[in-house]
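[1] Fold the following.
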Amino acid sequence: MGTWDVGPFDNDTAADFCGDLDEAAPNERKGIVHDALARVIGTAGYLEAPESEEAVVAAALVAAQCPGGEPADPVYGPDEPLPDLTGLRDLALQALDRVTTEPSELMDLWAESEGDPWRATIDRLRSTLLPQPSGEELRSR
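    Below is the predicted model:
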């Protein structure tokens, strides 16, 4: 497996995914991100690691456009501009939930190699993707 760190962009699959985004026509990029997220959500059986890695990087690209989101990796992230992906927040959350639910090869691989830092990365993405309460909601609490 070509993985060098715990971040969403830190593996060969993610780098290839971002390269594919760069090569796609601008009007196709949102669909590619959407499809990567939807593909894992629809997997009922054993979820393979490459599909999970694509979903995690897709979720990270969505999170990068949300308030408090970390920017895409300057080296392995996409070079070309992406459209507004914030409408995919709920889908990205569902995809992360599926990646971290058995049966999931990626989750198993990280569990075998002390995956606490990887899990913390997923938790940070999830936190960024959660809708933030509006000022009105905060005042009513």
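[2] going forward, measure contacts between C-alpha atoms and count neighbours the same way
    Will do.
[3] Around residue 110, count how many other residues there are.
    15 (other Cα atoms under 10 Å).
[4] what's the span of stretch 107-124 from first residue to last?
    Stretch 107-124 has an end-to-end distance of 16 Å (criterion: Cα to Cα, to the nearest Å).
[5] Now residue 46: closest residue in space that isn't a chain neighbour?
    residue 103 (4.9 Å; Cα to Cα, 6 or more residues apart in numbering).
[6] how many other residues sit next to the one you found?
    There are 16 residues near residue 103, going by other Cα under 10 Å.
[7] Surely it touches residue 47?
    Yes - using Cα atoms under 8 Å, residue 103 makes contact with residue 47 at a distance of 6.2 Å.
[8] which neighbours do those two share?
    Here residue 103 and residue 47 share no contacting residue, scored by Cα atoms under 8 Å, 6 or more residues apart in numbering.
[9] quick one: contacts for the residue nearest to residue 46?
    45, 46, 47.
[10] hang on, the last one packs against residue 108?
    No - in this structure, residue 47 sits apart from residue 108 without contact. The criterion is Cα under 8 Å, and the distance is 10.4 Å.
[11] The residue nearest to residue 46 and residue 22, how far apart?
    31 Å.
[12] Check residue 135 too.
    Distance of residue 135 to residue 22, given as Cα to Cα: 37 Å.
[13] Give me the contacts around the lengthiest helix in the chain.
    Ranked by residue count and defined by DSSP state H, the top helix of the chain is helix 49-64. By Cα under 8 Å, 6+ apart, the residues outside helix 49-64 that reach it are 8-9, 11, 13-14, 17, 33-34, 36-37, 39-40, 69-72, 85-86, 88-89, 92-93, 95-96, 99, 104-106, 122, 125, 128-129.
[14] One more sequence to fold, the one below, so I can look at both together:
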Amino acid sequence: MESWGTGSFDNDAATAFVREVLEDGPAALEEALEVALDPDLPELEAEEGARAVAAAEIVSVQLSGDLASVTDAGLRAWLGELEDDELSELRDLALEALERVLGPGSELPELWEDSVDAAEWREGVQRLRQELAS
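    Reported below is the predicted structural model:
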């Protein structure tokens, strides 16, 4: 069964991605963001887009120190073990990846388009972009 919600971690791809982050650390974050930005991918598929949004949320959470959006206990513990600015070098990459997720050729906005929650999802991603840009 697939689960979909408007939050960055409210889908199956993000849930699986969190497990990867716990196993592989910051390298998993960087890889998810780079895949979203791969110029050889004519379309960003929903799974890769969801992973990029989750990665960007993790970067934002770590930089701000605000763990409110993180419900996974393992991820909360992992974030608590990082140095204060350990993921700061991923900020720009995360911002670029979110641009791709929201842009043309991205499957996620298309999937949300006809949903009653489309505006809430888009606002959540825009909020994340603003947090990372600050």
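[15] What would you report as the TM-score here?
    With the length set by TM-score structural alignment, normalised by the length of the second structure, the two chains reach a TM-score of 0.84; 127 aligned residues with a Cα RMSD of 2.1 Å.
[16] ok, so of the contacts of residue 103 of the first structure, who is nearest residue 80 of the first structure?
    residue 47 (29.1 Å; Cα to Cα).
[17] Now the closest one. Nearest residue, chain neighbours left out?
    residue 104 (4.7 Å).
[18] Apart from its neighbours in sequence, what residue is nearest the equivalent of residue 128 of the first structure over in the second structure?
    Following TM-score structural alignment, the counterpart assigned to residue 128 of the first structure within the second structure is residue 131. Using Cα to Cα, 6+ apart and skipping residues adjacent in sequence, the residue nearest residue 131 of the second structure is residue 60, 6.7 Å away.
[19] corresponding residue for the one you found in the first structure?
    So, by TM-score structural alignment, residue 60 of the second structure is matched to residue 63.
[20] go on, residue 104 of the second structure?
    Checking TM-score structural alignment: residue 104 of the second structure goes with residue 102.
[21] Can you get me a residue count around that match?
    Residue 102 of the first structure is flanked by 15 other residues according to other Cα under 10 Å.
[22] now do residue 77 of the first structure
    23.
[23] now the one 4 residues further on
    A count of nearby residues for residue 81 of the first structure, using other Cα under 10 Å, gives 10.
[24] Now stretch 67-76 of the second structure: buried residues?
    70, 75, 76 (16 or more other Cα atoms under 10 Å).
[25] Reformat those as JSON lines; add secondary structure and distance to residue 56 of the second structure.
    Shown next, in JSON lines, are the buried residues of stretch 67-76 of the second structure (DSSP: H, G, I helix; E, B strand; the rest coil; distance: Cα to Cα, whole Å):
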{"residue": "70", "secondary structure": "coil", "distance to residue 56 of the second structure": "13"}
{"residue": "75", "secondary structure": "helix", "distance to residue 56 of the second structure": "14"}
{"residue": "76", "secondary structure": "helix", "distance to residue 56 of the second structure": "15"}
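[26] In a markdown table, list those residues along with distance to residue 4 of the second structure.
    A markdown table is the format used below for the buried residues of stretch 67-76 of the second structure (distance: Cα to Cα, whole Å):
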| residue | distance to residue 4 of the second structure |
| --- | --- |
| 70 | 16 |
| 75 | 19 |
| 76 | 21 |
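[27] tell me which of those is nearest to residue 25 of the second structure?
    With Cα to Cα as the yardstick, the closest approach to residue 25 of the second structure among the buried residues of stretch 67-76 of the second structure comes from residue 75, at 10.3 Å.
[28] tell me the contacts of the closest one?
    Here residue 75 of the second structure is in contact with 18, 22 (criterion: Cα under 8 Å, 6+ apart).
[29] how near is the aligned residue in the first structure for it to residue 2 of the first structure?
    Taking TM-score structural alignment, the alignment pairs residue 75 of the second structure with residue 78 from the first structure. Residue 78 of the first structure sits 18 Å away from residue 2 of the first structure, going by Cα to Cα.
[30] same deal with residue 105 of the first structure?
    According to Cα to Cα, residue 105 of the first structure stands 15 Å off from residue 2 of the first structure.
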